[in-house]
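Undergrad: Give me a 3D structure for the following:
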Amino acid sequence: MAGHGAPETAVPDATGLTLGIAATAWNAELVDQMLGRAREAAADAECAEPAVLRVAGAVELPIAAQALARRFDAVVALGVVIRGGTAHFDYVCKSVTEGLTRVALDESTPVAQGVLTVDNLEQAVARAGYPDSTEDKGYEAVVAALGAALAIRSLS
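TA: Down below sits the predicted model:
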């Protein structure tokens, strides 16, 4: 499991910040769990209720994130990509990662990647923020995005 060296999750006070969440329809049960945890993180941070934009799959996340980044202070992308027997997994993961990074840089808006890229369903469940999960990537992504937005705001 990843996570070595990760900072403790400290929820920032994000009062006044706005948040957009792009979430996939693929692997809906897992993504819905992550979305619920993301909404809880936003509430814990005193952030306004996030706007949620649903898209079909992970490849559509960057364009959805870009639309959100033009309207909100921070953006989170949520999805689950499970490795199959073809190279499709590699292409999708690379495309999503590069696309979300480009959106963040082009729009000067934090875009946190809460996209699970895993070998199997068990790994996804372990990271999706269920009560017995070892990680909570939906929650962590919101904390990261809001923290980055606050850090950028502190420069002005």
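
Undergrad: CA only for contacts and neighbour counts going forward, please
TA: Fine.

Undergrad: Could I get the full set of helices for the protein?
TA: 28-44, 61-69, 88-107, 121-127, 137-153 (DSSP state H).

Undergrad: Mean neighbour count and distance to Ala10 for the ones you listed - can I get that in TSV?
TA: Output for the helices of the chain, formatted as TSV (neighbours: other C-alpha atoms under 10 Å; distance: least, C-alpha to C-alpha, whole Å):
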stretch	mean neighbour count	distance to Ala10
helix 28-44	20	10
helix 61-69	23	23
helix 88-107	16	22
helix 121-127	18	18
helix 137-153	22	7
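
Undergrad: here's the other one to compare against:
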Amino acid sequence: MAGFGEPGASAVDAAGLTVGVVAARWHGDLTDHMCDRAVAAAEACGARAVVARVAGSVELPVVAQALARRCDVVVALGVVVRGATAHFDYVCRSVTDGLTRVALDEGKPVAHGVLTVDTIEQARDRAGLPGSAEDKGWASTVAALDAALAIRGLGATNGHRLGFGG
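TA: Predicted coordinates for the structure are as follows:
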């Protein structure tokens, strides 16, 4: 857990946007809370939340893609704890690659709020529980909404070209 350099998780004005939240049921005591925090962040930003639940983190990308087709942003939430086998590496890679692909293929912000940790204590410290150092449910939602607003702002350039060769 880095715990430093975060740009802040204050609310943004995302009135009228819809946030698709997909959360794994594995480690439900943590993901339930993270999901509640994501919904609270969406509401604090003036957005509407749609929630879907899946068994585990590997299932997040496919449901994130379905949500991206009907929502402005998606927030994927889960907990993957390192074990004694390579399974952790495969799951983390699959989830990260899948969520990145969804974001790029659908052209929508997809927040990676999956906690990939060595211990359950590290997950608790990032899940937004009372006394936690971080609140990934809230922060992931605000970050995704902020990205959607940035994309919307790019469309409001009044015909000015962005980048090189304009």
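
Undergrad: before we move on, the earlier item: same list, the helices of structure 1, but as a markdown table with distance to Ala51 of structure 1 please.
TA: Listed next are the helices of structure 1 as a markdown table, based on distance: least, C-alpha to C-alpha, whole Å:
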| stretch | distance to Ala51 of structure 1 |
| --- | --- |
| helix 28-44 | 10 |
| helix 61-69 | 9 |
| helix 88-107 | 18 |
| helix 121-127 | 23 |
| helix 137-153 | 13 |
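
Undergrad: Of those, which is nearest Leu53 of structure 1?
TA: Among those, helix 61-69 comes nearest to Leu53 of structure 1, with 7.0 Å by C-alpha to C-alpha.

Undergrad: Could you tell me where the closest one falls in structure 2?
TA: Counting by TM-score structural alignment, helix 61-69 of structure 1 pairs with residues 60-68 of structure 2.

Undergrad: Return the distance of that stretch from the chain's centre.
TA: Put simply, stretch 60-68 of structure 2 sits 11 Å off its chain's centre (C-alpha atoms, centre = their mean, to the nearest Å).

Undergrad: cool, and stretch 34-45 of structure 2?
TA: Centroid displacement of stretch 34-45 of structure 2 relative to its chain, using C-alpha atoms, centre = their mean, is 11 Å.

Undergrad: contact partners of it?
TA: Under the contact criterion C-alpha atoms under 8 Å, 6 or more residues apart in numbering, stretch 34-45 of structure 2 has outside partners 11-15, 19, 21-23, 48-49, 75, 77, 127-128, 135-142.

Undergrad: The residue sitting nearest the centre point of structure 2 and Gly137 of structure 2: what is the separation?
TA: For structure 2, the residue sitting closest to the mean C-alpha position, by C-alpha atoms, centre = their mean, is Ala111 at 2.7 Å. According to C-alpha to C-alpha, to the nearest Å, Ala111 of structure 2 stands 10 Å off from Gly137 of structure 2.

Undergrad: again, but for Arg126 of structure 2
TA: 9 Å.

Undergrad: and what of Val50 of structure 2?
TA: Counting by C-alpha to C-alpha, the separation of Val50 of structure 2 from Gly137 of structure 2 is 14 Å.

Undergrad: try Val81 of structure 2
TA: As for Val81 of structure 2, its distance to Gly137 of structure 2 is 17 Å (criterion: C-alpha to C-alpha).

Undergrad: Equivalent analysis for Gly107 of structure 2, please.
TA: On the measure of C-alpha to C-alpha, Gly107 of structure 2 and Gly137 of structure 2 end up 22 Å apart.

Undergrad: Identify the residues contacting the equivalent of Gly79 of structure 1 over in structure 2.
TA: Matched across to structure 2, Gly79 of structure 1 falls on Gly78, judged by TM-score structural alignment. Gly78 of structure 2 makes contacts with 23-27, 31, 56-57, 113-115, as judged by C-alpha under 8 Å, 6+ apart.

Undergrad: just checking, Asp136 of structure 1 touches Ala124?
TA: No: if you go by C-alpha atoms under 8 Å, Asp136 of structure 1 and Ala124 don't touch, sitting 10.3 Å apart.
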